Each structure stands twice: as C-alpha cells, then as structure tokens.
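Asks: Predicted model follows, preceded by the sequence.
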Amino acid sequence: MIDDIHLFLVHAIQLERDAARQYEDLAQVMGAAGNREVQALFDRMALYSRRHLKEAMNRGGFRELPVLAPGEFQWPEGVSPEAASWQGVDGLIDVIAALELALSSETAGYDFYADIARRSNDPEVGRMAREFASEESAHVRDLQAWIVRMAA
C-alpha cells in the first residue's frame, strides 16, 4: 500500500510518463494513416499526460525525475497501469482499436488511483489519489465518447 506522498508522486510521474509516450506513438501512427483528427486527439492526450507529470513533479518538489528500481514500484500487476495494455503500437492499427487501446490504458490508470484513494492510510495521499482518479475518469469518458462517435 502506498502511504507516502513522495512514493505516490513517483508512481504518478512514471504512470504519466508512460501514458505520454504511448499517446505520442498512437498520434504518430494515426498521422501516418492520414487521420489528422484522431492524431490531434492523441497529441492532446499526450500533452495532458506531460502536464500531469509536471504537476506531480512540482507537488513533490522534484527537480529531476525520481528513479526507483523496478522492484520498488507497487504496481497492481507488476507494471505501470498505463503501460500494461501497450505492447507497442502496430502501424496498421485502425482508429477504433487505437481508441480502445487508449481507453483500456486510461481505465487502468483510473483504477490504480481509485484503489490508492480507497486504501491509503495517509489522508494527503488519499486526497491526491482521488484528484488524479477524477482526471483519469474524465479521460475515460472522453475516449468512450470518441469510440461511439467514430464507430457511427
């Protein structure tokens, strides 16, 4: 269980770093496929992740990105939730599959933060985890709406 605010923020930084990288990959693939609209969505999502990363660094007072050994992370399945569903992006992925992949990742990020919010014994960690879960929830809703729209 994560009951230390700095440890929580290191996890948040890594999670957002992973998310930004994957969104950048998806944006590149969508751009190569000529889908500028979805490319712009993924570029925007990468930007949000980079902003969240910077916010977590500022809240923790980190000047440089903190480094933990892989065994020091407390991920639910041994890997960052935002990276768990990403096994590299196939250059031939279609729009719906790309959106569903992003949705899976955001849902895992939401679940991670919500679980910490429920279980942490530290009030500050719980409060911040709820805030981060709320942001991830908004991303989940946005991606669900995109899936519906693009499938129509």
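Replies: The structure has been received and is ready for your questions. This one's a predicted model, so the numbers in the text were calculated from it and none came from an experiment.

Asks: going forward, measure contacts and count neighbours with C-alpha atoms only.
Replies: Fine.

Asks: show me the contacts for R51.
Replies: R51 sits next to no residue when contact means Cα atoms under 8 Å, 6 or more residues apart in numbering.

Asks: element containing it?
Replies: helix 36-60 (DSSP states H and E).

Asks: in that helix, what's buried?
Replies: Buried residues in helix 36-60, counted by 16 or more other Cα atoms under 10 Å: 38-39, 41-50, 52-54, 56-57, 60.

Asks: adding another structure so you can compare the two:
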Amino acid sequence: MANVTFSSPVLARDVTVYAIAGDRGTILAVAKAHKIPIPFDCQDGECGSCLVEVTHLSRNQKYGIALTEKEKEMLRQLGKISKAEIEAAEVNDMPPRYRLACQCFVRNEDILVKFEGDQTLPAQGAHITHAAKRFTGGIEISTVDEFMGYAVKVEEDAAIHFDELAGMMESCGNAEVAKLFRQLAGFSRLHLAEAKKRAGSIDLSAVIPPDYVWPNHATPERTEIWAADPTLSRLDGLKAALQGERRGYEFYRAVAAKTKSPEIEAMAKEFVKEEAEHVKILEAWITREEWTIKNPPSANA
C-alpha cells in the first residue's frame, strides 16, 4: 500500500491518493481512477505522451525493476534515460528518474509523480484571490516584526486549541480522538518553536495581535466548534484539523499576495510552503483512514 502524490503546473495543488500496490496497476491507471490529468495517447508505451518524473519517498529499498523494452526504447528516444540508468535498474534495482506512466506499476512505497500536463490547457493558479477575499478583516501587515507576531499567534493558538479539544475528548471517554488531538498539538508546538526561532530577538509581547483583529475573532488554524463533539470519530478529527491547516495556508497566501514588502512576501511564501506540507500530510492520513474504514481487516487476518 502506498501514497502516490501527483504534482503538476496544471494542478492547483499537489494531490495525494492512497493506492494498493499491484491492485490498480500502473501510475496512469491510478491517475485515471482519481481524475488526475496525466496526458496519454496509446497507453502502450509507444508514444511517450505519459512521461512522468518519479521520486521515491520511502526510506526502504526502492523498486526500480520492471522496465519494459518498450519503455526503455521510448525513454531513449526522448533522451530521458542513459545507459548507466538502464544498467542500474536492471542490475541494482535502482529506479531511473523518468518513467512512462502507462508502463510503471505502483509498488509498496510512497512516490511523488511530477508531470507537465497538457500544454494547451491553462495552468490552475494558486488560490491567492480566494484567500485574499477570506482574510481581510482588520489585517494589514506592514513590518517583519508584525508578520512574525501573526505567525507565532497562529501556531500558539493551534497548539492550545488542540490541547483543549484533547481534554474534552478525554473527559467524555473518547480516548482515540483525544490521542490524535494530543499528537496534533505536539506538531503545532514544534511549528511554534520554529516560528519563535525565526523571530529571533523580536519582542513578541509587543507585536502579537489580539483576537479582535482576526476575521471571526479567531486565528485561522482554530478548528470548527463541532470538533468538540464527544461522538467524533478519528476521521472526523482529521477533517477538522485539515480545515484549520487549509485556513492557515490561505492566510499566508493572502499575506504574500497583498503585502507591498518584498521581505514579508518572501517570508510569507516560506510559511505557505510549510502549511502546504501540513495539508498534504493530513490529506494523506485522511485518505488512509477512509481506505481502512472501507476495507476493515479480516477477522481471520
């Protein structure tokens, strides 16, 4: 079983799907099943239209075998494989950088699949406009000190809120979701420590913004109130957390899009990148959790 992440200029954001090794076949088959627009034509390794770049994310042994003769020949014609890479794949099981999606089978490892997409279609821009519309109320960041104050406040509130939710779950006996929220609170504290480290000598007590300047009087990563429901499932908890992370992502997107300071824009984009990673991780967890619910382990397993 593996997480397959698709990345392309034609996608508004990276998409991670949960695939069973060998069950859905090739990368192209997985992409088609999840409506990922990898270009393709012959689907038989003879046209090269489904060329992708594959990065193996697992720390264990990489799977580089199963290069078909068709695939090797087409990659040669495209100038995307060398003799040394072919030898490394055949002798040492080391995967080449480029593959044909219709020929490359999904193995039991996490991979990142990059593709250019149909160049006749416009690329989907990032959600800057949407984010800027959402986060307007009172937020006008003009200095780096002020920006770091906002960043620290976001992570600090997230950690506090997850701990509060965990306490509520514990008090009503929902130990599984309480454990999840404690884990998420720990992640937020790590992010908070990193934000404070970046702030350096800035006097955060003077620049952390009060609650009233935020839209809805709450920082973006606070989860919805329904996350305190005692009947919450682990999947519900993950989805509540994902909503908060997406709002954090959108907040930093809005800052990067609206600021007139190149320095603040650069810093905001770094936080955008980090929040995108948090979103990606939660989406992968949700995909895995949904698959587990739909495919419960056999009683005889």
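Replies: Looks like it came in fine. None of the values given here were measured: they were computed from a predicted structure.

Asks: Now the TM-score, please.
Replies: TM-score for the superposed chains, counting by TM-score structural alignment, normalised by the length of structure 1: 0.80, backed by 148 aligned residues with a Cα RMSD of 2.7 Å.

Asks: give me every residue that touches the most centrally placed residue in structure 1.
Replies: Residue closest to the average C-alpha location in structure 1 (Cα atoms, centre = their mean): A19, at 4.1 Å. Taking Cα under 8 Å, 6+ apart as the contact definition, A19 of structure 1 lies against 46, 49, 82-83, 105.

Asks: Now compare the residues you listed with structure 2 and keep only the conserved ones.
Replies: Retained in structure 2 (both residues aligned by TM-score structural alignment, their matches' Cα atoms under 8 Å) from these: 46, 49, 82-83.

Asks: mind giving me TSV with those residues and columns for distance to E131 of structure 1?
Replies: Shown next, in TSV, are these (distance: Cα to Cα, whole Å):
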residue	distance to E131 of structure 1
A46	19
S49	14
E82	17
A83	21
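
Asks: Quickly name whichever of these is closest to D111 of structure 1.
Replies: E82 (10.5 Å; Cα to Cα).

Asks: residue in structure 2 matching that closest one?
Replies: Using TM-score structural alignment, the partner of E82 of structure 1 in structure 2 is E221.

Asks: so how far is V272 of structure 2 from the counterpart of D115 of structure 1 in structure 2?
Replies: Using TM-score structural alignment as the criterion, the counterpart of D115 of structure 1 in structure 2 is A254. For A254 of structure 2, the distance to V272 of structure 2 equals 10 Å [Cα to Cα, to the nearest Å].

Asks: swap in Q183 of structure 2?
Replies: 22 Å.

Asks: next one: E250 of structure 2
Replies: 8 Å.

Asks: Show me which of these two is the more surrounded one.
Replies: E250 (26 against 21; other Cα atoms under 10 Å).

Asks: mind listing what the nearest residue to the more buried one once chain neighbours are set aside touches?
Replies: In this structure, E250 of structure 2 finds its nearest non-sequential neighbour in A131, 4.8 Å apart by Cα to Cα, 6 or more residues apart in numbering. Contacts for A131 of structure 2 (Cα under 8 Å, 6+ apart) come out as 250-251, 253-254.

Asks: now Q144 of structure 1
Replies: Q144 of structure 1 neighbours (Cα under 8 Å, 6+ apart): L103.
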